[in-house]
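Engineer: any chance you could fold what I've pasted below:
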Amino acid sequence: MRITTFVLALLLATPAFAQLTPSAEWAAEVETRYQVSIDVTYMSQAGADLAMDVYSRRDVTTPQPTLVFFHGGFWVAGNKNTQIMNLMPWLEMGWNVVNVGYRLGRTSPAPAAVIDGFCALRFLNKEAARFNIDTQKIVVSGQSAGGHLAMAMAMIPHSQGFSSGCPAGEDPSVAAVINWFGVTDVQDVISGTNRNENAATWFGGVTEPLALAQRLSPMTYVRNDLPPILSIHGDADTVVPYAHGVNLHRALATTNVRNQLVTIPGGGHGRFTPEQRNMIYTTIQEFLMEAGL
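Structural biologist: Here you go, the predicted structure:
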């Protein structure tokens, strides 16, 4: 198991093995607390299996709050297997964690990644008992393109039809969104002033790309019945401009939706300092507690 290797590395790197630091003591307990299921197939497309990793609590008997995470890479790159460090704070908080892989845009253009996200959630709803998931406490999160996918899961109505090709089942509700510098206006990054070649690649060969981009943009679906949304964004981000976060939360401020934008002064596209990350996770915990999670 990958988590076992990670824990052993932490332990072996500890100078005084007999006197573990609090963080190392916690790491040593992870394997006992969690059942780790790697590469769980949630759907097959064109002969290829789409997989997720599931870290589920096995030291409790009641269903647990669950974090569903999507990696970044402008929808055309990235891999779930590189995300363990982004998952560790949630494991330390005692949450179940699901790390979702999805189709990438060079071979599977838009809206494939969004479809995969909806299908992953439907699979988790169906397998909730297996993984000890509280389906009323599912929080979605991700970074960059993954932040967009997290928002899409909570904001795009099922009436748009993106989940119609998923295996049969019911769609769970999303209890909250933790968006790390995600794209909120897809049109802007495929043809606007902030055009990105990777983002444009996601729409390669798509008929009427601007119309589809609007359907995939979180900004299109700002309304009163959304779950709480917290965004983290550096005001010096040159990849996904800070304006994406600002514009979303200005729009949310006109609704009844609980929302918060955490601005990182001088922050770029992630890679925040340890002090900034500590502040961010403290804010996340407070935000979720206020939301009853």
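Engineer: from now on I want contacts and neighbour counts done on CA atoms only, so please keep to that.
Structural biologist: Will do.
Engineer: how many neighbouring residues does residue 222 have?
Structural biologist: 19 (other Cα atoms under 10 Å).
Engineer: surely it and residue 155 touch.
Structural biologist: Yes: Residue 222 is within contact range of residue 155, at 7.3 Å (criterion: Cα atoms under 8 Å).
Engineer: and the helices in the protein?
Structural biologist: 2-12, 22-33, 84-92, 112-126, 128-131, 145-155, 186-191, 197-202, 209-216, 242-252, 274-290 (DSSP state H).
Engineer: packing partners for the third one?
Structural biologist: What it means is helix 84-92. Helix 84-92 sits against strand 96-100, with contacts defined as 3 or more Cα pairs under 8 Å, 6 or more residues apart in numbering; DSSP states H and E.
Engineer: which strands or helices does the strand it packs on pack on?
Structural biologist: strand 48-57, strand 64-70, helix 84-92.
Engineer: tell me the most buried of those?
Structural biologist: With neighbours taken as mean count of other Cα atoms under 10 Å, these reach their highest mean count in strand 64-70, at a mean of 26.
Engineer: one more, please, to line up against the first structure:
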Amino acid sequence: MILKKLLKGIALVISVLMLIISLGVLGKDEWLVTQIATIFYPMMFSWVFIISLLTLVIGIYKLAKEKWNLKALSKMSIAFLLMSSTSLSATSIEFVHYRNAIVKNGANINLLSSMDAVGKKGIPDEKMVYATKEREELSISIYKPKQENLTELRPVYVYVHGGGWSSSDSESNANYHQMMKEEGYVSFSINYRLATDDRPTWDKQIEDVNDAMKWIYENAKNYGGDPERIFLSGESAGGNLALVYGGRVSEGSLDGPMPKALTVIYPAIDLKWTSENARFMTPSYIPGIVERYIGGSLEKYPERVKAVNPLTFVNKNLPPVLIIHGQKDTMVTINGSRDYINELNKLGVKNQLAEIPYSNHGTSARVNFDITMNFLKDIKGMRIEK
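Structural biologist: Sure, this is the predicted structure:
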């Protein structure tokens, strides 16, 4: 009896969770339930569909046994029926919208895709120090395709990690680097000096990225990579740094190598918005993210804000730009990416903005990868032919 009650309780909790995810993605961005739902949706829409379908089938079976007499069912059975039918209907409609948006951007998914959205575990093959700054060794994580496959130099994938400019490291997205490695790219992930309360790094991190890119250009051949075929990526704060780097190199204010493409994921562009609104499973905004990076308030240091804003460096010499961004991002508004793309359109720079429905500050790794591969196929020499 106790076990039966326990199982029913677990089933009820799971059903409620499925309902929260399926309906929560439709709420206002600042709502906590919406944040939770949109954070988990890219990883769980398959499970929401399958669990809701199984619960509904069991409910219908019980109802059939009672000769379709709804009054004969327990209150809990009726609750399961209502929750499962609601979450199944909502998830099915949402999936069609989600899939259509992804197909439009050159990728594809099915109802089971979110089961492998996390990707594969990645471990770097090597780590090298590219510079020492303020007595801190700065390293690069390197992921190399199998040597027997390196009969010729391969395109190079370079990644700048996120973390609000003050946390995380080069292995924070290791599963994605592993996917790039298995695709045949020689992959490098950069560490840089992190901001602290007493050390703003608004002018240091871009210097580190520049030095790392020069190191990669000079050493790529040692790992089977072609230094003339580099594309630069990054997510969140790392996407911000990648866009600033690309803009400054293309305008001539940095002397690092020019990437053949910039492929970034939910980059931080509208810094004022992030300063005032950034949330991630929190009922109120998270203070100090941008302020720690620039060393004070945005009002006090407008020139620093300008120096770290990718929009400052938009110019016609930029390489092709891909931005992937969740429409429900509560850490970094998608409107910043839209503004950036609008500026590129005015200048005639090749670009693509992939807007992912029901996704927060974290989109499916598989979707990101497939959209990126589709984007690179139109850039000469950047797509590896199988």
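Engineer: closest to residue 39 of structure 1 out of the helices and strands packed on strand 96-100 of structure 1?
Structural biologist: strand 48-57 (4.9 Å; Cα to Cα).
Engineer: quick one: the closest one to helix 112-126, angle?
Structural biologist: Interaxial angle of strand 48-57 of structure 1 relative to helix 112-126 (axes from the mean of the first three to the mean of the last three Cα atoms, to 10 degrees): 50 degrees.
Engineer: off-centre distance for strand 48-57 of structure 1?
Structural biologist: Counting by Cα atoms, centre = their mean, to the nearest Å, strand 48-57 of structure 1 is centred 14 Å from the centre of its parent chain.
Engineer: what angle sits between it and helix 84-92?
Structural biologist: Using the same axes, to 10 degrees: strand 48-57 of structure 1 against helix 84-92 is 40 degrees.
Engineer: show me what strand 48-57 of structure 1 is packed up against.
Structural biologist: Packed next to strand 48-57 of structure 1, using 3+ Cα pairs under 8 Å, 6+ apart, are strand 34-45, strand 96-100, helix 128-131.
Engineer: flag every buried residue along the longest one.
Structural biologist: Right, strand 34-45 of structure 1. 34-36, 38-39, 42-43 (16 or more other Cα atoms under 10 Å).
Engineer: hmm, back to that, out of the helices and strands packed on strand 48-57 of structure 1, which comes closest to residue 192 of structure 1?
Structural biologist: Using Cα to Cα, those put strand 96-100 closest to residue 192 of structure 1, at 29.0 Å.
Engineer: mean distance of that closest one to its aligned residues in structure 2, please.
Structural biologist: For strand 96-100 of structure 1, the mean distance to aligned residues of structure 2 following superposition is 0.7 Å (mean Cα distance after the TM-score superposition for structure 1).
Engineer: residues in structure 2 matched by that strand, start to end?
Structural biologist: Using TM-score structural alignment, the residues of structure 2 aligned to strand 96-100 of structure 1 are 186-190.
Engineer: buried residues in that stretch?
Structural biologist: In stretch 186-190 of structure 2, counting by 16+ other Cα under 10 Å, buried: 186-190.
Engineer: longest strand of structure 2?
Structural biologist: strand 225-235 (DSSP state E).
Engineer: how much does that one stray from structure 1?
Structural biologist: Looks like 1.1 Å for strand 225-235 of structure 2 (mean Cα distance after the TM-score superposition for structure 1).
Engineer: redo the helices and strands packed on strand 96-100 of structure 1 as a markdown table? Include distance to residue 12 of structure 1.
Structural biologist: Formatted as a markdown table, those follow (distance: least, Cα to Cα, whole Å):
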| stretch | distance to residue 12 of structure 1 |
| --- | --- |
| strand 48-57 | 23 |
| strand 64-70 | 29 |
| helix 84-92 | 18 |
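Engineer: show me the one of these that comes nearest residue 211 of structure 1.
Structural biologist: strand 64-70 (24.1 Å).
Engineer: tell me what that closest one is packed against?
Structural biologist: strand 96-100, strand 133-143, helix 145-155.
Engineer: which residue numbers in structure 2 go with that strand?
Structural biologist: So strand 64-70 of structure 1 sits over residues 154-160 in structure 2, by TM-score structural alignment.
Engineer: same question for stretch 124-135 of structure 1.
Structural biologist: Here stretch 124-135 of structure 1 aligns to structure 2 at residues 216-227, judged by TM-score structural alignment.
Engineer: list the buried residues for the matching stretch?
Structural biologist: 216-217, 220-221, 223-227.
Engineer: related to what we said a few turns ago, which one of the helices and strands packed on strand 48-57 of structure 1 lies nearest to residue 256 of structure 1?
Structural biologist: strand 96-100 (28.5 Å).
Engineer: angle of the closest one against strand 133-143?
Structural biologist: Computed by the same axes, to 10 degrees, the angle separating strand 96-100 of structure 1 from strand 133-143 equals 50 degrees.
Engineer: rewinding a little: how about CSV for the helices and strands packed on strand 64-70 of structure 1, with distance to residue 262 of structure 1 added?
Structural biologist: Listed next are those as CSV, based on distance: least, Cα to Cα, whole Å:
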stretch, distance to residue 262 of structure 1
strand 96-100, 23
strand 133-143, 14
helix 145-155, 14
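Engineer: do you know which of the ones you listed lies nearest residue 80 of structure 1?
Structural biologist: Closest to residue 80 of structure 1 of these, according to Cα to Cα: strand 96-100, at 6.2 Å.
Engineer: what number of residues lie near the alignment partner in structure 2 of residue 173 of structure 1?
Structural biologist: Matched to structure 2 by TM-score structural alignment, residue 173 of structure 1 sits across from residue 258. By other Cα under 10 Å, 25 other residues sit near residue 258 of structure 2.
Engineer: who's in contact with the closest residue to residue 258 of structure 2 other than its chain neighbours?
Structural biologist: Among residues not flanking residue 258 of structure 2 along the chain, residue 249 sits closest, at 6.3 Å (Cα to Cα, 6 or more residues apart in numbering). The neighbours of residue 249 of structure 2, taking Cα atoms under 8 Å, 6 or more residues apart in numbering as the test, are 255-258.
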